[in-house]
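When you get a sec, could you give me coordinates for this:
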Amino acid sequence: MSLLLRHALLLDPATGEYTEADLRCADGRVAETGPGLSAPDGTRVIDLAGAVVVPGLIDAHVHVTAATADLGGLTSWSPSYVAAHSARIMGGMLDRGFTTVRDASGADYGLSDAQAEGLIRGPRLLFCGRALSQTGGHGDSRARGTRVHDDHPCCAGLGRVADGVDAVRAAARDELRKGAHHIKVMASGGVASPTDRIDSTQYSMEELRAIVDEAEAANRYVAAHAYTARAVNRALEAGVRSIEHGNLLDDRSVELFLEHDAYLVPTLVTYWSLKEEGVAHGLPEPSWRKVDAVLGAGLAALERAAVGGVRLVYGSDLLGGMHRHQNQEFRLRGEVQKPLDVLRAATVNAAELLGMTGEIGTLAEGAHADLLVLDGDPLADLGVLADPGHIRHVIQAGAVVS
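Okay, the predicted model is just below:
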């Protein structure tokens, strides 16, 4: 199958430069770009009349199985029911322009395979399986009165509890056995967990290092949920590759990001949406009261990291009915960053983190033909990306899918 986009304005997010050219897709890849390209027999031709083309967007922190903000209650749902919700959630992400996503706990190889085989509409799905959590950590969904932890075998659960060096090694190896693209670890307290504090650190340094060792042995990496500077810095010192959230990081954190060549994945939009709509979408009241501890600090942390030269990656972390706000992260980041830098976070920087440089997040020849055709210039107005209504076409693997 071949697709030719004529008279496009191609935006290279790596350089910020526009090129007036045609772009041809064949066999799911970008075959060639340049002026006046010929159309082989059977090629679908679309005249864009100067519309902007950017690479398909990448969201590096999603939860495609999180059909409710009540993550503890999610574990009791039928696996088939969760899968049906996940298919709907993933289809919505694709329509919003996200052609690749990294799931930060919950999704498994079944959903990834189903998408790759065309059984469900959605972005390419890179998964970690279940996040590793200590007892009473951010991935432990038990209320105080519950003694037994049910490591539910289906895709509905987001976390698995493992304590001690031997246990975390075994848990990491098990997720890698099931095909995890990365390992997720809970290195601090969180909003949606019932029994921990936001300002707690979680896992010993020995446990964190053991998890990193296992991931590196499999040529994979570790992503760590962490809010406070203390938690962020411990995770970076242990060798974690990406910090998720990081709302309360400090200047030492910035130094450690640079020293360890690590990435920060802020998720500003989730706190805004949890504050406004969380309870309506199932977030328990005690968790809703935790939101204020991180809501106001996120933008300042993003600015501190950006000024310090930390590599930033796009993430949304939305739950339940709040997934529809996924693109609003562009607008929030635009308060402290230039539009090109925000676009890079959702393209070239994200591709680097995911280990797919040259494959996604670029319009280069040979890359996956995942593209967006936009009505407007995203470098002049981030609202073009923040409002999916400006997306004229979503192209995935060289086919118009939305």
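
For the rest of this, base every contact and every neighbour count on C-alpha atoms.
Will do.

what sits up against stretch 151-166?
65, 71, 74-79, 82-83, 105-108, 129-135, 139-141, 149, 168, 171, 206-207, 210 (Cα atoms under 8 Å, 6 or more residues apart in numbering).

hmm, try it at 6 Å
With Cα atoms under 6 Å, 6 or more residues apart in numbering as the contact definition, stretch 151-166 has outside contacts at 74-75, 79, 105-106, 130-135, 139, 168, 207.

how deep is Lys275 tucked in, by neighbour count?
Residues near Lys275, counting by other Cα atoms under 10 Å, number 16.

pretty sure Leu295 contacts Thr270?
No - with contact defined as Cα atoms under 6 Å, Leu295 and Thr270 do not form a contacting pair (9.0 Å).

Of those two, which one has the most company?
Per other Cα under 10 Å, whichever of Leu295 and Thr270 has more neighbours is Thr270, with 26 against 17.

Show me where the stretch 1-150 of the chain has its helices.
Assigned by DSSP state H, counting those that start in this stretch, the helices in the stretch 1-150 of the chain fall at 71-74, 79-95, 109-116.

Could you check how far the first one is from the centre of its chain?
Right, the one you point to is helix 71-74. Distance of helix 71-74 from its chain centroid, counting by Cα atoms, centre = their mean, to the nearest Å, is 20 Å.

one more, for comparison:
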Amino acid sequence: MTTTILIEGGTVIDGITDTPRANESVLIDDGVITAIGAHADALAHGRTDVERIVAQGRTVMPGLIDAHTHLSFGEPTGNDELFFHRTEAFSAMLSARNARKVLRAGVTSVLDADCLWNIGVELRDAIEANVVEGPRMAAGGNALMTMLGGTAGRLIADEGRTGYATVVHNLEGISQEVRRQVKYGVDWIKVMVTGLIPSVKGPEVKVWNKAEMRAVVDAAHDLSTPVVGHCRNSLSTKEAAEAGMDLIYHASYMDDDALEAVIANGTALCPTFTLLGNLYDYGERVGTNPDLLNVFKAELEVTGRAIGKAKESGVRVIAGSETGFAITPIGEWHARELEMLVEYAGFTPMEAIKAATSEAAWVMKMDGRLGAVAPGCAADVIVVDGDPLRDIKVLAREGAITEVIKAGRRIDITTPIPDRGPRPGEKVAFLATCPLTRSFALEDTNLAPKDVLTDQELSDLAKA
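Presented below is the predicted three-dimensional model:
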């Protein structure tokens, strides 16, 4: 049964133009926006079958599109927990729960480019079949890695699949894995172009050569499948763009040469500042190594300036939060990416909104049909109690999103989702959190059971 909805009296930010329109009505019928303004009012006039939403004093805008999520990850504190303490069945059920939380946060579409097992594709299909409630999904499979691994270093096995990654060894193997993933339903192929090598000091290094990257792109594009690359330095960004990758995550420390390659090849960028911002702003509260905080800040500032320059040069820049880790839990931080684009890349609030709506519809393969409040577009709409053009942070304020409509259907955002408890064996168990030296064991500290020590306090005691 379809529902006709009239949203009345709100200020419409359509996601396309630069000017909001006050006191504008939006008519939704059969999952599609059919009319705006006076035409919407005229079509709804006198009808008794129209469900009306009064939005006076509020903002009506497209549902957000988060182009970098990890719904199957389950908010792990580290890769050991993610790779070795989960089962496929439990992870699938957890992903279904996460999908509901994302939708309630006003995110009506996501690109989930890599996943545990093949859960992303299965979750997408379950949502489309109305088995699970969640956002529209563009889904990837396992991220492609070389034997050198990615951000998990030596935790990645030399062969086969580990967690969210599959290791490929040669050009033929690359093509075979791309074809296998397309066969099983992926919308995107993801490549971990950079990674951490334990024997190499410093940040991530490029672990794919040009021929290997080109092989991924050729195999995927032959099957009409786009490619996204994880690139945490400038050289990787440059070579991924030159290889023809469609989208680049992070683009960390992008220099002018890399930007020229991005522009020349029509590559889009998704900087994913939220994870870095959360680590810098709140890392001390969650036990992040203090020595890393200034590293995160520097990457934000340098990359932010480069992303701003890319935007001014006409590069498509879209929003993605990298939600799914302990530092970016599901349903909590999606809208912060818009704040970060304003703060670090010099976007206006309207530009940031477009980066999370009409500009990002492309990753869903619905460019021009999604991410906009306009006749003929999919009826994915949110109503916000506040004005994000005056304060972009309102989108992340608890309770500010008062309505979420996906495909023309109002989503229940008031009934609580029960808090998740721990599953036995899911978390890494420690025999000790620091070495039990004799001096520590025999020290007359008289610690009460209720005392909680910081990492620094534990270190000081261990050295006593």
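
In TSV: the helices of the stretch 1-150 of structure 1, plus distance to Leu37 of structure 1.
Shown next, in TSV, are the helices of the stretch 1-150 of structure 1 (distance: least, Cα to Cα, whole Å):
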stretch	distance to Leu37 of structure 1
helix 71-74	51
helix 79-95	28
helix 109-116	30
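
Now those helices in TSV, please, with extra columns for distance to Ala187 of structure 1 and mean neighbour count.
Shown next, in TSV, are the helices of the stretch 1-150 of structure 1 (distance: least, Cα to Cα, whole Å; neighbours: other Cα atoms under 10 Å):
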stretch	distance to Ala187 of structure 1	mean neighbour count
helix 71-74	18	20
helix 79-95	26	19
helix 109-116	24	17
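
And those: which comes nearest Ala380 of structure 1?
Closest to Ala380 of structure 1 of the helices of the stretch 1-150 of structure 1 is helix 79-95 (Cα to Cα; 22.5 Å).

residue range for that closest one in structure 2?
Using TM-score structural alignment, helix 79-95 of structure 1 corresponds to residues 88-104 of structure 2.

What of stretch 123-135 of structure 1?
Using TM-score structural alignment, stretch 123-135 of structure 1 corresponds to residues 135-147 of structure 2.

quick one: the match of helix 79-95 of structure 1 to structure 1 mean distance?
Its aligned residues in structure 1 lie a mean 1.8 Å from stretch 88-104 of structure 2 after superposition (mean Cα distance after the TM-score superposition for structure 1).

contacts for that stretch?
71-72, 133-135, 331, 413.

Spatially, which two of the residues you listed are the most separated?
Ser72 and Ile413 (21.6 Å).

What's the local residue count around Thr162 of structure 2?
Neighbours of Thr162 of structure 2 using other Cα under 10 Å come to 21.

who's in contact with the aligned partner of Leu248 of structure 1 in structure 2?
Under the alignment (TM-score structural alignment), Leu248 of structure 1 maps onto Tyr253 of structure 2. Shown in contact with Tyr253 of structure 2 (Cα under 6 Å, 6+ apart): 233-234, 302-303.

got the residues you listed as JSON lines, with distance to Leu196 of structure 2 and neighbour count columns?
Converted to JSON lines, the contacts of Tyr253 of structure 2 look like this (distance: Cα to Cα, whole Å; neighbours: other Cα atoms under 10 Å):
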{"residue": "Asn233", "distance to Leu196 of structure 2": "12", "neighbour count": "22"}
{"residue": "Ser234", "distance to Leu196 of structure 2": "15", "neighbour count": "22"}
{"residue": "Val302", "distance to Leu196 of structure 2": "20", "neighbour count": "16"}
{"residue": "Thr303", "distance to Leu196 of structure 2": "19", "neighbour count": "24"}
